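Colleague: Based on what follows, work out the 3D shape:
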Amino acid sequence: MPNPEQQKVVVYQIFTRLFGNTNTANIPWGTPEQNGVGKFNDITDKALEEIRALGVTHIWYTGVPHHAVIRDYTAYGISNDDPDVVKGRAGSPYAVKDYYTVNPDLAEDPARRLEEFKALLERTHRAGMKVLIDIVPNHVARRYEGKNNPEGVSDFGANDDTSVTYARDNNFYYNPGESFRVPEPLDGYRPLGGEAHPLADGQFEEVPAKWTGNGSRLAQPHFHDWYETVKINYGIRPDGSKDFDELPQDFAGKGYQEHQAFWQDKSVPDSWKKFRDIALYWIDMGVDGFRFDMAEMVPVEFWSYLNSAIKTKNPDAFLLAEVYNPSLYRQYLHMGKMDYLYDKVELYDTLKNIMQGHGSTDHIVHIQNGLADIEHHMLHFLENHDEQRIASPDFAGSAQKGKPAMVVSATISTSPTLIYFGQEVGEPGAERAGFGSPTRTSIFDYIGVPHHQRWVNNHQYDGGQLRPEEKELRDFYQRLLTFTLNSPALMGRYQEIHSHNRAHTEYYNDRVFSFARWSDGEKLLIVSNFDAENTFGFDLALPRELVAAWGLADGDYMLKDQLYQTASTQLQIRNGEGRTRVTLPPLASMIYQLQ
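Modeller: Below you'll find the predicted structure:
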C-alpha cells in the first residue's frame, strides 16, 4: 500500500437530495410527497461502507448549504421562495439562501437539520472517508436570508449603499432607479409546470435591481441567464479594474503561509471577509474541503486570501475549483492556492469525442504533454452533475463505452479521479423531472434515479435489484478504483508509448491508446481499445528509452493484467527494445504489470 500522501484520491460525488430516495413515481414537477426526497439519514453506515469498498477516499456531498426551495418551511422560521426566481421545484443547489445552515429538505426533522448533517459528517469520517461540500462565491440566491448567522455576522447586502452601482464594500452591484423584472419565459416554460402557486405571478420585488449571477447587468435578465442568483462584488469595478491590492508575481512560487501573511495588514472588500468566515465555519465543523463553483468568475487574489486562511486552519484541506479556461489554470493553482481544478475542456472533452466516435486518441498525447507541469492538480472525471450521463443517447448511448475512457482517465496521471453517483451502474439520466431536459440527472427537482435505486435496494445498499450488466459494470469500477488506490506506479512516472506505436506498429490505430506508468516497485503498461465494434491485435512496442528507464536487460518477461487477473502475455526485450502481443476486444483495457 503506498504512503497516504502518495496515494491516488478518488472523489465520489453524491447529489444528496437524490441519493437515498427510493420512490420511483417520477412525476414531472412532482412534489416530495409524490416523488420522494433523499435525506442525510439515508446515507447509512452500510451505504458508506459500500462506497468506501468501491475505492473511494472522499465524498463530495452536493447541495448541502440551504438554497432556495419551493416547499413551505415557514413553520421553521424560513421564508417562502418565489417560483419566478427558483429553477425547478426543489431549487438549484447553486442559489444558496443561507450559508450557516443546511437544506431543510435533507433532514428528517428540519428543526434539527444541522445536527443531522453533523451526524452524517461523523459517519463518513468513521467509514474512513473525507467530506467535501460546495461553496459558491460568485453568486447567492436572489433573496438571501441568513437566519442562522453567528454573532457579529451581517447578511449579504445588509449594509450596502444601494444608491450607487458599485462601492468596494457593497456585497452586490445595483441598477439604481430600476426594479428587477422576471425574465420572459421561453419555449412555453411556466414555473412549477403551470401549477397554481400564490407567488408564481411573474413578479418578484427587488428594488433596485441587482446584477445577475452570470454577470448580466440587465434589470430584466434573459431566461438563459442565471436569473435565480445575484452576482457578488469582490471589489472589481464595473470597468473591470481592481479595487484591492494585487499579489506580487513572485507569489506564484510561495506557500500558503506567505500568502496568509501578505493579507494580514491589507484592507480587503467586505465580501472577501464574509466568504472567509463561511469557509472557516464549515472547516471548524469538520468538513475536510470544498468544491468551489465557477471559481474563474472571482478574482484570483480573493482565492489567495481565502485558501491561505483555510490552509492555516487545516493544512490538509482539499480545495477543488471549477475553472474552464486553460489559460487561467496555473494562475488559479499557483497564485490562488487551489489544490485541484477540473480537467474539463481538455481531457474530458477529448475523451467524450473519442467515446462518441468522432475523435482521435492522438489528441490525448498533446493534452498530457501540455499539462505535464500541473498534471497532479487536474482532477479527472467522465460525469458530474453538470455533464451528460455517459449512457444517455446524447453522449455515448451506452455505459460500456465509458470503460476504456475510465481506465485512461483514472490511470494516466497522479491526479484525483471523480465518480458521480450512479455512474458505476450506468445511470442514463432519462427522467423528465421538470426544469430542464433529460441526459443529465436533474439537480432542480425531486426525482428518482432508477439504476442507482436498484443498487440502493430499499436502503440495503447491496445491489440486490441490479441487472446483470449493471452488476458487471459496478464490478469493473470497483476493480479499477481499488487498483488505483493501491498502485504506487500511478503516483510515479508516466510515458506515452502511443506515438511510438502509431509510427512503428502494424494494426495499431487511433482507436487505441497506450502508456506506461512506473515506480521503483511497480511497472505498468496500460492499453485501451475505444472501439465498440472491433477487436484489435498487434505487437505493442516499448521504445528504447522506456526499456532503459525500466532497467530491463534483453530477455523474456511476464506481464499480467491487474484488472481481472486472467490475461497475461510475454514481453520480449531484444537489443534494448521491447515487444509484447496484445489482443484487445471491443471496449477492453489491459493494465499489465511486469512480473
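Colleague: CA only for contacts and neighbour counts going forward, please
Modeller: Will do.
Colleague: Tell me which helix or strand the residue lying closest to V153 once chain neighbours are set aside sits in.
Modeller: Excluding the flanking residues, the one nearest V153 by Cα to Cα, 6 or more residues apart in numbering is K274, at 7.8 Å. Using DSSP states H and E, K274 sits within helix 270-285.
Colleague: and the next helix or strand after that helix, what other elements does it pack with?
Modeller: Next helix or strand after helix 270-285 toward the C-terminus (DSSP H and E): strand 289-292. Using 3 or more Cα pairs under 8 Å, 6 or more residues apart in numbering; DSSP states H and E, the elements in contact with strand 289-292 are strand 130-135, strand 318-321.
Colleague: Need the ones you listed in JSON lines (columns: mean neighbour count and distance to H452).
Modeller: Listed next are the helices and strands packed on strand 289-292 as JSON lines, based on neighbours: other Cα atoms under 10 Å; distance: least, Cα to Cα, whole Å:
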{"stretch": "strand 130-135", "mean neighbour count": "23", "distance to H452": "21"}
{"stretch": "strand 318-321", "mean neighbour count": "22", "distance to H452": "26"}
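Colleague: The closest residue to H66 other than its chain neighbours: what's it in contact with?
Modeller: Counting by Cα to Cα, 6+ apart, H66 lies nearest to N103, which is 3.9 Å off, once chain neighbours are set aside. For N103, the contacting residues are G63, V64, P65, H66, H67, R113, by Cα atoms under 8 Å, 6 or more residues apart in numbering.
Colleague: let's go with 10 Å and repeat that
Modeller: By Cα atoms under 10 Å, 6 or more residues apart in numbering, the residues touching N103 are 16-17, 39, 63-69, 93, 96-97, 110, 113-114, 117.
Colleague: and for comparison, fold this next one:
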Amino acid sequence: MTEKISIYQVLPRLFGNQNKKPIPNGNIHENGCGKFNDFTPQALEKTRNLGINYIWYTGIIRHATTTNYPKLKSQDQCIVKGKAGSPYAITDYYDVNPDLAVDVSQRMKEFEELIERTNAAGMKTIIDFIPNHVSRDYNSLNKPKGIQDLGETDNKNQSFNPQNNFYYLPGEDLKLDFCEQQKYIENPAKFSGNDCFHAHPQITDWYETIKLNYGVDVQNHYQQHFSPIPNTWERMLEILKFWTAKNIHGFRCDMVEMVPVAFWAWAIPQVKKINPEILFIGEVYQPQLYEAYIKEGKFDYLYDKVGLYDQLKAVLRGEKPASTLSDSWKSLQGLDEYMLRFLENHDEQRIPSSYFAGQAEKAIPAMLLSATMHNGPIMTYFGQEFGEAAQGSTGFSGDDSRTTIFDYWNVETIQKWRGKSAYSGSGLNSSQKLLQKEYQKILKLSINNPIIANGEFYDLTWANRYNHHFYHNHVFAYFRSFEKKCLLFILNFSDKTLEQKVIIPGHALEFAQKDTTKLKDQVFKNVFSKENIKLPYYTMVNDGISVNLKPYYYQVFEF
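Modeller: Below you'll find the model as predicted:
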C-alpha cells in the first residue's frame, strides 16, 4: 500500500517575508524577501501536520532579476518582469536564487540544508524544471567543469540548426517597442519562449525569455531532427542529473507540451536510473496529448487543469450543474490515476476572488472531491488553507487575484499564521482557523486512508441519473473501494441545506465486494462523527441512503 501524494506549493520569496506594508513595484530593500531559513523545523512540522508529504519550492533556480549582488549582475529591466523577476526566466540552471539566502556566498549550501530539514520533517522536495525557455540574459557562472553553456557552440548565422540550443534571426536586432529605455542588446535576435518567431515581441509575449531548440524546425512545419541526439537534449539531461544528485524528490516540469515527447522518453528513464522514486509532474493543457506524455514520455503525473479544475470552477460559480463532473473523469479514458488535482496554483486566481468562488468556504466540497476522487496527487497552494485572497495591486502582477510571482511582496494569511510566535496561528481569525481545520481533515484523510491512495472509483451521481429525488444540479456522490472496504462521499455544492437520498445500486456493491454471494445489509459509519446508519440491502438499492447536507459541505461514510 502506498501513501497518497499531497503537495504543498510555496514561493520561498514570499513565504517568510514579514513586511506588512510593501509598496507596489518596490525593490527588495523596500519590500523585503523570504529566505530558505524561514522554513524552520517548526514551520515544516506544522506544514506536514496539515496533511502534506511533498513540498514544491517554487523559484529556487537562479532567474532574471533587477537586484544586484557581488559577482552576480542584475538584468536589464526591459527583460525582467517586475523587480523580483519571473521564476521561469532562468539565468543559471546550476545556481539558486540569491534573494533566498541569508549569506549569498553560501546560497547553495543553504538550499541543501533546506532539503535536509524537509526530509527530517517527513516530507520530500519538488523543484521546477523549466525546459522550454531561459532568460534572454542566460549565462551560467556555476556550471560544473566540462559542461557546455547553453548557446556556447551555436552557429548564430543559421535560424535553425538541430545542434543549436537556440533559434536565431540572423541580421536582426531585438527590439522591445514597449520599453522606452532598452539598453539590452541582442544580435542576432532569438525566438521568444512562447514561439514568437520575430525580433519585436510585445508585452503580452514571453518577451523576457528565449526558446530552447530541441531539434524541431518550428518554422518548417515543426519537422523533427532527433538523430543524432540534439545538443539541447544532452544539456538538459545534465541539468536534471545535477539536481537529482542534490537529493530532491521531484520535478514540476513547466510547459511540457512545448517540448517534444521524444525528449522526455529519452531523458526521464535515464534520471530514474539514478533515483527510481523521483517524480516527474508535467504542466500540460491539451487533453489529446495526455496519453503520449504518460505512456511514451514516461511522466508520473500531469495537470488536470482543463478537466476537473475547470469543471469544478464552473460548478462553484453556478455556471454548470454538479452532474457535469461525471464528464470530467469519463473524458480521461482511464488515465485518472495520472492526474494531479488542485484548486489553486501560481497561475490561477485565488478561490475567494470574484473570478472564482467569491468565498473560500464555498470550495470545501471541491477540495474534498479533488483530494479523494482518484488515486493521483492533490496539491494545495500556500495560503489556500487560510482563504488567502491576494487582493490589491503588487506591481508588475497588478491586481489580478493571483499571488504575484514577479514582485517582492507578502502573503497576509501566511504572516497571520506565523503570528507573534513561530507559526502558532495567533494572528488568524476564527473563520480562517476553521478553514484550516477543514483542509487538515481532508488532506489527512487523503494521505492516511489506503482506500483513497489505492482504491477504485465508482460514480454514484451517474448511477443516480434516473433518480428524481437526486439534486443533480447541486450534489455529487461517489464511493472509493479497496480490499472490500468502501468510503462513500456525498457533496453539496449549493448554498442550501439539502436532504438527499443516494441510491447505491447492486452493481456498485458487486463492484466493491467482488463477490456477489456476500452482498448484505450495510452499516454506514460517519468518518467524522459517531453517526451510524444501518440499511437493509433492499433499501439501499431501491430507496437509497438519506443524509442531511449542510451548504457547501459534505458527508463521508465508511461501509
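Colleague: Report how many residues lie close to the aligned residue in structure 2 for the residue nearest to V153 of structure 1.
Modeller: Matched by TM-score structural alignment, K274 of structure 1 corresponds to R235 in structure 2. As a burial measure, R235 of structure 2 scores 15 neighbours (other Cα atoms under 10 Å).
Colleague: Roughly how far does R235 of structure 2 sit from L14 of structure 2?
Modeller: Separation of R235 of structure 2 from L14 of structure 2 (Cα to Cα, to the nearest Å) stands at 31 Å.
Colleague: Excluding covalently adjacent residues, which one is nearest to the residue mapped onto K401 of structure 1 from structure 2?
Modeller: Mapped onto structure 2 by TM-score structural alignment, K401 of structure 1 lines up with K362. Once flanking residues are discounted, K362 of structure 2 sits nearest to Y552: 5.3 Å by Cα to Cα, 6+ apart.
Colleague: State the helix or strand in which the residue lying closest to I239 of structure 2 once chain neighbours are set aside lies.
Modeller: In space, I239 of structure 2 comes closest to Y93 once its chain neighbours are excluded; the distance is 6.7 Å by Cα to Cα, 6+ apart. Assigned by DSSP H and E, Y93 of structure 2 falls within strand 90-96.
Colleague: re earlier: tell me the contacts of the aligned residue in structure 1 for the residue nearest to K362 of structure 2?
Modeller: Aligned by TM-score structural alignment, Y552 of structure 2 pairs with L587 of structure 1. By Cα under 10 Å, 6+ apart, the residues touching L587 of structure 1 are 355, 400-405, 511-512, 528-535.
Colleague: Y69 of structure 2 touches A101, doesn't it?
Modeller: No: contact criterion Cα atoms under 10 Å: Y69 of structure 2 and A101 do not qualify, at 11.4 Å.
Colleague: quick one, which of the two is more surrounded?
Modeller: A101 (21 against 12).
Colleague: Next up, the contacts around that one.
Modeller: Contacts for A101 of structure 2 (Cα under 10 Å, 6+ apart) come out as R13, C33, G34, K35, F36, N37, R107, M108, K109, E110, F111.
Colleague: Just tell me the aligned range of stretch 412-431 of structure 1 in structure 2.
Modeller: Against structure 2, stretch 412-431 of structure 1 falls on residues 373-392 (TM-score structural alignment).
Colleague: What residues of that stretch count as buried?
Modeller: Buried residues in stretch 373-392 of structure 2, counted by 16 or more other Cα atoms under 10 Å: 373-391.
Colleague: Return the subset of the residues you listed lying in helices.
Modeller: Residues of these located in helices (DSSP state H): none.
Colleague: and the residue nearest to K362 of structure 2, what element?
Modeller: Counting by DSSP H and E, Y552 of structure 2 is found in no helix or strand.
Colleague: Could you do L14 of structure 2 as well?
Modeller: helix 12-15.
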